[in-house]
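> the amino acid sequence is not available; the structure is as follows:
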């Protein structure tokens, strides 16, 4: 099973910059999108009849939002955490027979860290939500988590320490999430691979010089480790300030029952 995730930073814009070509070339079974910046009816996404399309729109126009395009028909689709709604359109959960798939666009703490308290509270609720799902079936989580977890995950760690996306508090929340029973698939396969980034500033020549951050992830319930066959960062793909990330799982190794 091939999965992909991409913060498209405006889906309508990305469609004009190679989005459909990427989908056609890689043909993922499921592709998850973040920061779609859409309202209902603003796009007719022609990706083929094989893909069922699910959108979670933010109430604020031109802001946030998520989407899932899936060739596999889910048993159910859920938007948000505590309630089946999400004012900023940040979460979609698809339930399949043997697993859950959650795509997420984690709130940014903002440059001045004014939204850090909200971000940390949101992280606790999100972790609790994932653990509730994980108690029923294994979970695949993907999206823009807005944090570089370790120093290896960004180019200039020393200079960025304490900045939004690399505060001790945000990094600790990621550590807590992984410790609660989830695995960072890319680091599981490539624990020491440096200069592997998924986001670059729009400042001149930053991406050209690969001065980036790895803030887009595929996480899985740790008991799915045996199913991981490939994890990839498609840094050669343009169209957004983020690039797609991809995961391949062996479906016959996905164990639906919870194993303590």
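Looks like it came in fine. Since the structure is predicted, the reported quantities are computational estimates derived from the model, not experimental observations.
> switch to C-alpha atoms for all contacts and neighbour counts from now on
OK.
> count of neighbours near residue 202?
Residues lying near residue 202 (other CA atoms under 10 Å) number 10.
> so it sits right up against residue 240, yeah?
No. Residue 202 is beyond contact range of residue 240, at 9.5 Å (criterion: CA atoms under 8 Å).
> what residues are up against residue 118?
Each residue near residue 118 by CA atoms under 8 Å, 6 or more residues apart in numbering is listed here: residue 109.
> would you say it is within a strand?
No. Using DSSP: H, G, I helix; E, B strand; the rest coil, the assignment for residue 118 is helix, not a strand.
> quick one: it and residue 110, what's the gap?
According to CA to CA, to the nearest Å, residue 118 and residue 110 sit 11 Å apart.
> residue 55 too?
25 Å.
> use this one as the comparison:
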């Protein structure tokens, strides 16, 4: 008998700050099977198991070697068979990845929760972002060769097409919407991965997941869609819904969701 699973991803921009705002309370009643959070800005031991009233059966986290930066955490009610922070991709040890494996039906899933680098601060960081992208793609491809199905959630820090950003022309020379960054997403998709939001919603416009804190950007919906759920092509027919929860506040990002039935 098939079961429906709900996955949520959210760049919280500081999990302790969001917790203090009580902006995580909605999680308790949302029947989430896996929650991936990015940019926790916390060490592993600073993320308490009691951050939600809901008790997830499994928690894992990554932390940056520089305290107060990056960081990811994954909370799950699905039994995992493998858990790592992907040092072959996150080579600078910035706390950017959770990788867990589990079985759903006949599928052996590799699930990634990723906070991809931002390239805006310098040319060096942009180059590292592109290197990180390629290392991640290579890692996913190797897992597919081993028979894994892939699910990726997280903050990719790039808007793919002009309908994924409110002001494309004004940002065409800004990291996050550079041609080389957008071309990488195209390359990733061409390797057999699916942007689930576009799969379900087609060319729906004016749906974003990040807004600057400046100039009332969120109130005016001047945003970017830079948070994604990707699945490998073999999971396409199992995708039942994909959405942006832009009515949930607490961060400069909003949560996004994916539901599959398998």
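Arrived safely. What you see is a predicted model; the values in this text were computed from it and never measured.
> need the TM-score between these chains.
The TM-score (TM-score structural alignment, normalised by the length of structure 1) is 0.92; 251 aligned residues with a CA RMSD of 1.6 Å.
> before we move on, the earlier item: neighbour count for residue 55 and residue 110 of structure 1, which is higher?
More crowded of residue 55 of structure 1 and residue 110, by other CA under 10 Å: residue 55, with 20 against 13.
> in structure 2, what residue corresponds to the more buried one?
Aligned counterpart of residue 55 of structure 1 in structure 2: residue 61 (TM-score structural alignment).
> so its match makes contact with residue 74?
Yes. Contact criterion CA under 8 Å: residue 61 of structure 2 and residue 74 qualify, at 6.2 Å.
> overlap in contacts of these two?
With CA under 8 Å, 6+ apart, residue 61 of structure 2 and residue 74 have common neighbours residue 98.
> all strands for the stretch 1-150 of structure 1, in order.
Along the stretch 1-150 of structure 1, counting by DSSP state E, counting those that start in this stretch, strands occupy 2-7, 30-34, 52-56, 66-70, 76-79, 91-95, 100-105, 139-144.
> okay if I get those as a markdown table plus distance to residue 129 of structure 1?
Below are those laid out as a markdown table (distance: least, CA to CA, whole Å):
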| stretch | distance to residue 129 of structure 1 |
| --- | --- |
| strand 2-7 | 20 |
| strand 30-34 | 19 |
| strand 52-56 | 18 |
| strand 66-70 | 18 |
| strand 76-79 | 12 |
| strand 91-95 | 11 |
| strand 100-105 | 10 |
| strand 139-144 | 11 |
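> nearest to residue 218 of structure 1, of the ones you listed?
Closest approach to residue 218 of structure 1 among these is made by strand 139-144 (4.4 Å; CA to CA).
> and the closest one, how far from structure 2 on average?
When structure 2 is overlaid, strand 139-144 of structure 1 sits 0.3 Å from its aligned residues on average, using mean CA distance after the TM-score superposition for structure 1.
> just checking, what packs against that strand?
For strand 139-144 of structure 1, the packing partners by 3 or more CA pairs under 8 Å, 6 or more residues apart in numbering; DSSP states H and E come out as strand 2-7, strand 30-34, strand 100-105, strand 216-221.
> may I see those strands organised as CSV, with distance to residue 187 of structure 1 added?
Formatted as CSV, these follow (distance: least, CA to CA, whole Å):
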stretch, distance to residue 187 of structure 1
strand 2-7, 16
strand 30-34, 20
strand 100-105, 19
strand 216-221, 10
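> any chance of those strands in JSON lines, plus mean neighbour count and distance to residue 246 of structure 1?
JSON lines is the format used below for these (neighbours: other CA atoms under 10 Å; distance: least, CA to CA, whole Å):
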{"stretch": "strand 2-7", "mean neighbour count": "25", "distance to residue 246 of structure 1": "4"}
{"stretch": "strand 30-34", "mean neighbour count": "25", "distance to residue 246 of structure 1": "9"}
{"stretch": "strand 100-105", "mean neighbour count": "24", "distance to residue 246 of structure 1": "13"}
{"stretch": "strand 216-221", "mean neighbour count": "26", "distance to residue 246 of structure 1": "8"}
